[in-house]
Each structure stands twice: as structure tokens, then as C-alpha cells.
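Novice: this one's structure only:
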């Protein structure tokens, strides 16, 4: 395969060493992504088995997400002190141990403790995953590598619900957590043998910045959750105010800290800032769509839950097919052109979904979802390449943390917007139009960086030519 070919002058690992390193990343990512989607389907079974209400059992999912989101930036910074290899292996090990604890939990309180630990383990791996791809593969294959990453994530999202349904049809919910043990063992084995070793950075750790970052992101997620579930205004407003206050303190701290958690100088690079903006707005649209479409298909159009599950399948499947191709193309042509084209297709998909009515059949829903998936698959790997390649390699951990945080924040905001819109009495189709608008804003940011990306591409091509 082209990804594992070695050429003279390549940075990263030699071709034969990339295979096990990539397997470590793939198994670790699949474990975290599949676990998230599987557990959502098991919540009713967990509530019944542990004798708790639906309003309480949702924290099995919420606590995992809050913990993971809150620690993404923190772990990205910690990786510079302990190395990405050690942090990744720690995250996998913690996730596996917490999965075992979750499987043996006999009360909701115990399960929540282990789910929080799972969130910590997931944050440790997801915060630095993209940056490890950059250390494994040569710069000329960065887009192809990130396309592979997109394929793995999309595959996990597509397989999770189906795998959960199959397991729950003949076994109890603890077996969903037990599935993480063999996956985690493989990830640890491959990681110990193949992940690149690094020299830790010397210097102190920004503990105050870490506390402010955790407060900012956790309270933001809780504010979005309260808004999406139509909690009292004082509750969502209070969390939002805490997030804003912590955010201001975080920015001020980063300007003064000798070793900042997130060096704000990275945002002086316009290619990076515009790519981050594009990503955040696009993920708002994706998060919004995944919730809105559940209501649209079941409540408005009368599809069964099984039909709805099938209708969602084309989106991640299209990303699996298109993402690796888009990543490979991004190594050869202007990535912003690919991303902008993908966003145009995604907008078209949103508009097509917003126009569905009671006459729309299953096939009509399938091609609309496939169009969105093709657009998102064409957008994401090239845009991720722009984020990762726009800054020096020594900033990879910071970029990876920002990339993961942007995705999580964007999706959370999208979910909250759907809840707020539906609570205000807006029709479901109106929220899909809102998704089209946020994606249109993402397209504007993508187009704005096109000349910068073209200049960088020409410089890269010039530097790769032999003298």
C-alpha cells in the first residue's frame, strides 16, 4: 500500500514500522468510538437492571462525554511532558480497566465512577491521536493518513449501534463493556511495540491553566446539555456564565504562563485559525442533523426505529468510502478546494433533507443521507490536514487537542440548538435549515483560506523537487 511505502528523505517511521503503529491507533480509536455509540442503545436496559429512572441513567452517557471534553486540551499539553507514546498507552490502559469496572458495576453510582474514568482514558487517546499520525507518516502522506483516521471513526460510528443490537439480543449490557478488553489489549500490544519514542519537553506544567480549561469546557458542555434538554433558564445560564468566566481567565492565563497549556500564538497563523473555524461550524451542523433527523424520521414521517437506524447508515458509510480518497487527494491538490466542495455538497444535503415530506420514502431518505456523508467525507480529511500542516511539527500535540476540542464543542452546540429550537415550537425542518446556515458559514471560512492554502501547497511542491 502507498501509505507504507518508504522514499528517500521521508520523515516519520520507516514503512514496515508504520503497520503496527497504525494498528495501535485504529484499535484504540475503534474502542473509544464504538463504546460511545453502543452504550447509548443500552441505556434502557441499564436503567431497568439497576432500577433507576431514565432521567438518571442518561448520566451514564453524559458523564463520559463531559469528562472526555473537559480534559482534551489538558492531556494534549501533558503529552509534551510525558511523551505522546506514554500518554496514549496510559489512556488505553485506563479505558480497559474502567471498562472492566463498568462491566462489574451493580449500582448506578459505581457505574458512573467508572464511566468518568473511561472518559479520562478516551480524552488521553483522542486528544493526541491525529498528532501521532503525523509522527508516524511522512509529511507527503499526511492527508492520506488523516483520511484513514476519518475512515476508522466513521466505521466505528456505523458499526456501534448494530454491534450493540446484536450483543444485547443474546447477552446483558455488561458484555458491551467487556468487548473493550480484547480491543484494548491489542492496542496496548501494538502500541508498546511500535509507537514512536520521543524526548519529553523540559519545563513546568500550567496547573492553573489546566483547572481553568477543565472548568471552561465542562461547564460549557453542561450548559449545552441543559439547553438541549430544556432545563430552567437559570440552570443553563449559570453554566454558560461559569464557562465564559473560566474562558476569559483561561485566555488571560495563557498570555502570562511561562509554559502555557495552549500557546495562543498558534492562532496567529490564519490558515490554522480559519481551518479551526471551518471545522467547528461544520460539526455544529453535523451534531444538529443527527438529533433533528431522529425526530424527523420517527415523529414527522412515521418511520420505525429500525428504519431510522438504516436511514442513518449511509452518512458514515459514505465517509468511509470518500474520506480516504479525499485525504489522498489533499496530498496533491489544494486541500481547501476539496473541503469547500465537500461543504457545498453538505449544504445541498441539508436543503434536500429540510424539504422532505410525508411522501418521502426510505429510498428518498437514503440518498439524502448519502449526499451529506459524501460532502462531509470530502470536507473533513483535507480540512484536518490543513489544521495539522499549517503549524510546525512541534505544535502537533496542541493542534491535535484543538482539533478534538473543536469537534466536541461543535457537536454539543448543534445538539443544544435542536433542543432549544424544538422547545420553542420550531418545526424539525427549521433546525435542518439552521444546519444549512452553519455549514454555509463554514464554507465562507473555507473559501477565505483558499489563497493561503494554495501558496502553502506550491511551497511544499517546490521544496520536494530535487535540486
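Specialist: Everything's here; your move. Just so we're clear, the structure is a prediction, and the values are computed from it rather than from any experiment. Residues are numbered from 1 along each chain as shown.

Novice: Could you use CA atoms for every contact and neighbour count after this?
Specialist: OK.

Novice: Against residue 260, how distant is residue 80?
Specialist: Look at residue 80 and residue 260: by CA to CA, to the nearest Å, they are 12 Å apart.

Novice: ok, now residue 389?
Specialist: Taking CA to CA, one finds residue 389 at 21 Å from residue 260.

Novice: could you measure the nearest residue to residue 419 once chain neighbours are set aside against residue 312, distance?
Specialist: Excluding the flanking residues, the one nearest residue 419 by CA to CA, 6 or more residues apart in numbering is residue 228, at 3.9 Å. Per CA to CA, residue 228 is found 21 Å from residue 312.

Novice: Second structure follows, compare the two:
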């Protein structure tokens, strides 16, 4: 099979479609895994590099910040030069950075390598939705999006287990080296199968890219500092820089035909509603994700292994429900599916408090599976309507903003959980889970009232 410059208007033919989707899935899997897999090895890395735990945490932070600041610029660049080029370049960068990570002699070089690796991860994540839209025919788009959700869920669930298995037989260096053969395989398949897209020919806006980096970088940094830092002047300063850069970015984008920050897409009520619903949904998710391990470990007294096992039913339920949600999203309108999904999600979150404790861990497992299934039922149709409510030539901007909304929601949820835990006299699971359920219900209400969202498969 040889690559072709032909632009397919309604998905790729088989077997090219399957191989292209596999390429995207492998790229997403690596990007998600490397966002969390290294957490398990941080104590080992800190000891090996002779640095403090606080110093070693920058290995994680550098990756996350690089992803956040690069998503929108790389999505915009994909509309200019092609999504396949961004994906393939991301694979090369990710592979090279993984090798540098594995052989870094100092923590400073390792942190720099993780920053570069984050840029590669951002390249793969920023345009994955746009690529799926060009790979899958419209009638199967929901299934494609659900498969991506399943890959993300399985990768998130398997991360700690994979890290533990590698560390049991080898050193932390292999956490990075394992990316090399996967990256090479994905690059070869992607070179011959990834689709071409129409280019907009717009000049890349470097000034907006800098403002975007300042706005999102300092916002995420400030949110991450809440609850963990007592330096209020630093936190307030970060918020001020983020707000100032954000205002300047919006003003710069207002009169551009192809803005880096997709303001043109945000003028659509259905697209904006989907973005806000996504932010609220992921905020609810991360309030729970951050809080529950503390509850299991510090309040109940479970060890790290048992805590990890109890957290696993959530992503497993998400992975099992995602294909069903995809089929439903291709047949029925988004509003009822996303609304029902958020109601189920909120019920699962609240059930962690409602269900009687006499039954032991079975009640918490049932509640978390309910939450995971509800979130999957929300996420797939919400992402589908988000992508299809944007013109096909703006799918890069839609994909980039979709990923940015997810990160903003996750960061906001983690910050809110930190505030609630830090300022409570004792750990209150009810306060945390009801707060998460509240954000889920807000997301459900927004999903229910979106203009035009009751239509199926809106294609501009």
C-alpha cells in the first residue's frame, strides 16, 4: 500500500481506514500513558538522580505544561500544513525525546527531555479528533470517537500496572525505551495510511501562540498551586499574568479568519455548549479522581495496591460502555444521550456516599462503575457533536479546543479538590462527592439546552 495525496470527503476506504485508526490509537495510548506512567517511578528516579521529591516532580510537571501550551498552536498548524504531518512529526519528536529521557545523566536533562516529549505528545493529542473525523465516514464517526475514548480509558487504567510490571523486571529507563518500537511502528503505518486534509493556507500566528502559552501555562500552574502552596502572592501573580495574556489573546483573535484560539467556532451555541459541558464534566471527574485515593488510603487505611484496585472499576466501566455509546451517538441526537449520561454520572458519584457501608467494597465498586459508565455515555456524543458542529476545514481548531477543555476541566477539578481537602477540619467524602455531582449536573443541564444539539450529525 502506498500513500496517496487524494483527499477523501467521507472517510477512508478499508483496509487503509483500520490501519490509520490504529496509528492514531497507538499515538494516543503513548501520550496518555506517559502522562501518568512515570508517577510510579518518581521515588526511584529521585533516589537514582540524588534529588528531592519536589525536584523530581518537575519530571511530571514539565510534560503536562508542554502539552497544555502546545495543543491549540499545533492544532492551528495542522490546518495550515496538514494533520498527518503534525502527527508524524509528533511521533518522531516523541520517540527521540523518549530515548533522551532514558539516557539522561542528570535530572535537569531529564526534565528538558520530558518537556520535548510533552510537545510530541501534544502534537499527537491536539489533532487526534480531526484525524478521526477524516478517517471515519460520518455514519461511523461516533464509533470512532468511542474507540478513542476506550483507548484513553484503558491506557489510564493500565498505566500504574504497566509501570509496576516494568519496574519489577528492569530499571525506570525502560519506561521510556518501550516507546521507541511503538513509535517506529506507528510512524511507518501512519506514513502510508494517514489521510490528507485541505489546507487553509493561513500564516501561522506566532504572537498568538506566545500569548496562548502564557495564558494557559500560568493558568494551569496557578490552579496546580492552589491547595499545595501557601504563597498567595505567587498564585495571584500567576492568575493575573494568565488573565492579562488571555484578554490580549482574545482581542488579537477577534478579526482573524482562521484564529489560533477558535473564536469563530465559539460563536456557535452548540459548539460552545459542548465545550462548557466538557469542562464541567472533567472538573467533576477529577474532583473524584483526586479525592477517592485519599479517602481509601488515609481514611479507610488501605495500602496503595488496594487503593489502585478499587479505582480500576471506573475506567474499566468507561472502556466497556464507550463502544455502546458510540453506536448510540451515530443513531440518536447528542442532547438526550449526554444529559442522561451526566445524570447517571452524578448518581454514581453521589452513590459513593449514599450506599450502605455494611456491604463492604462492593458498594463503592458499584458506584464507581456507574460513574464510569455514565461518563462514557456523555463523552462520546459530546465529542461527536463538538467535532461535527465545526466546519470540516476547522476540525483542527475543534480538536485542539476539545483537548484543551479536557485539561482545563481536569486542572480545575484537581484544584477544587485540593481546596476542599485543605480547608476542611476533617476529610469529608460527602462534601467532595456532592460537589463533583453538582458539576456533573451542571454539565447535564448545559447538554440538555444546547441549541441545535437535538439534531443528529450536524455537518457545516
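Specialist: Structure's in. What do you need? These figures come from a predicted structure and were not determined experimentally.

Novice: quick revisit: show the contacting residues for the residue nearest to residue 419 of structure 1.
Specialist: Neighbour list for residue 228 of structure 1: 415, 416, 417, 418, 419, 420 [criterion: CA atoms under 8 Å, 6 or more residues apart in numbering].

Novice: Surely the third one is in contact with residue 288?
Specialist: Yes - with contact taken as CA atoms under 8 Å, residue 417 of structure 1 and residue 288 are classed as touching, separated by 6.9 Å.

Novice: residues touching the residue most central in space within structure 1, list them.
Specialist: Nearest to the mean C-alpha position of structure 1, by CA atoms, centre = their mean, lies residue 407 at 4.9 Å. Counting by CA under 8 Å, 6+ apart, residue 407 of structure 1 touches 279, 280, 283.

Novice: between those, which is nearest residue 64 of structure 1?
Specialist: residue 283 (19.3 Å; CA to CA).

Novice: Quick check: the closest one touching residue 405?
Specialist: No - with contacts counted by CA under 8 Å, residue 283 of structure 1 stays clear of residue 405, the gap being 11.0 Å.

Novice: Which one of those two is surrounded by more residues?
Specialist: Legend: neighbour count by other CA atoms under 10 Å for residue 283 of structure 1 and residue 405, higher for residue 283 (26 against 23).

Novice: Am I right that residue 288 of structure 1 is in contact with residue 415?
Specialist: Yes - Residue 288 of structure 1 is within contact range of residue 415, at 5.0 Å (criterion: CA under 8 Å).

Novice: now the helices for the stretch 251-400 of structure 2?
Specialist: 263-266, 269-294, 304-311, 313-331, 334-354, 361-388, 395-422 (DSSP state H, counting those that start in this stretch).

Novice: Tabulate those (CSV), appending distance to residue 110 of structure 2.
Specialist: Listed next are the helices of the stretch 251-400 of structure 2 as CSV, based on distance: least, CA to CA, whole Å:
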stretch, distance to residue 110 of structure 2
helix 263-266, 36
helix 269-294, 26
helix 304-311, 26
helix 313-331, 30
helix 334-354, 38
helix 361-388, 34
helix 395-422, 23
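
Novice: Tell me which of those helices lies nearest to residue 196 of structure 2.
Specialist: Using CA to CA, the nearest of those to residue 196 of structure 2 is helix 395-422, at 12.6 Å.

Novice: Let me know the angle separating the closest one from helix 361-388.
Specialist: 150 degrees (axes from the mean of the first three to the mean of the last three CA atoms, to 10 degrees).

Novice: Give the buried residues for helix 395-422 of structure 2.
Specialist: 395-418, 420-421 (16 or more other CA atoms under 10 Å).

Novice: Same question for stretch 323-335 of structure 1.
Specialist: Here stretch 323-335 of structure 1 shows 323, 324, 325, 326, 327, 328, 329, 330, 331, 333, 334, 335 as buried, counting by 16+ other CA under 10 Å.

Novice: Wait, the last one touches residue 380, no?
Specialist: No - under the criterion of CA under 8 Å, residue 335 of structure 1 makes no contact with residue 380, lying 9.9 Å away.

Novice: where exactly do the helices run in the stretch 51-200 of structure 1?
Specialist: 54-57, 59-70, 72-82, 84-103, 108-126, 129-136, 142-168, 174-178, 180-194.

Novice: how about these in JSON lines, adding mean neighbour count?
Specialist: Listed next are the helices of the stretch 51-200 of structure 1 as JSON lines, based on neighbours: other CA atoms under 10 Å:
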{"stretch": "helix 54-57", "mean neighbour count": "13"}
{"stretch": "helix 59-70", "mean neighbour count": "23"}
{"stretch": "helix 72-82", "mean neighbour count": "24"}
{"stretch": "helix 84-103", "mean neighbour count": "23"}
{"stretch": "helix 108-126", "mean neighbour count": "24"}
{"stretch": "helix 129-136", "mean neighbour count": "24"}
{"stretch": "helix 142-168", "mean neighbour count": "22"}
{"stretch": "helix 174-178", "mean neighbour count": "19"}
{"stretch": "helix 180-194", "mean neighbour count": "20"}
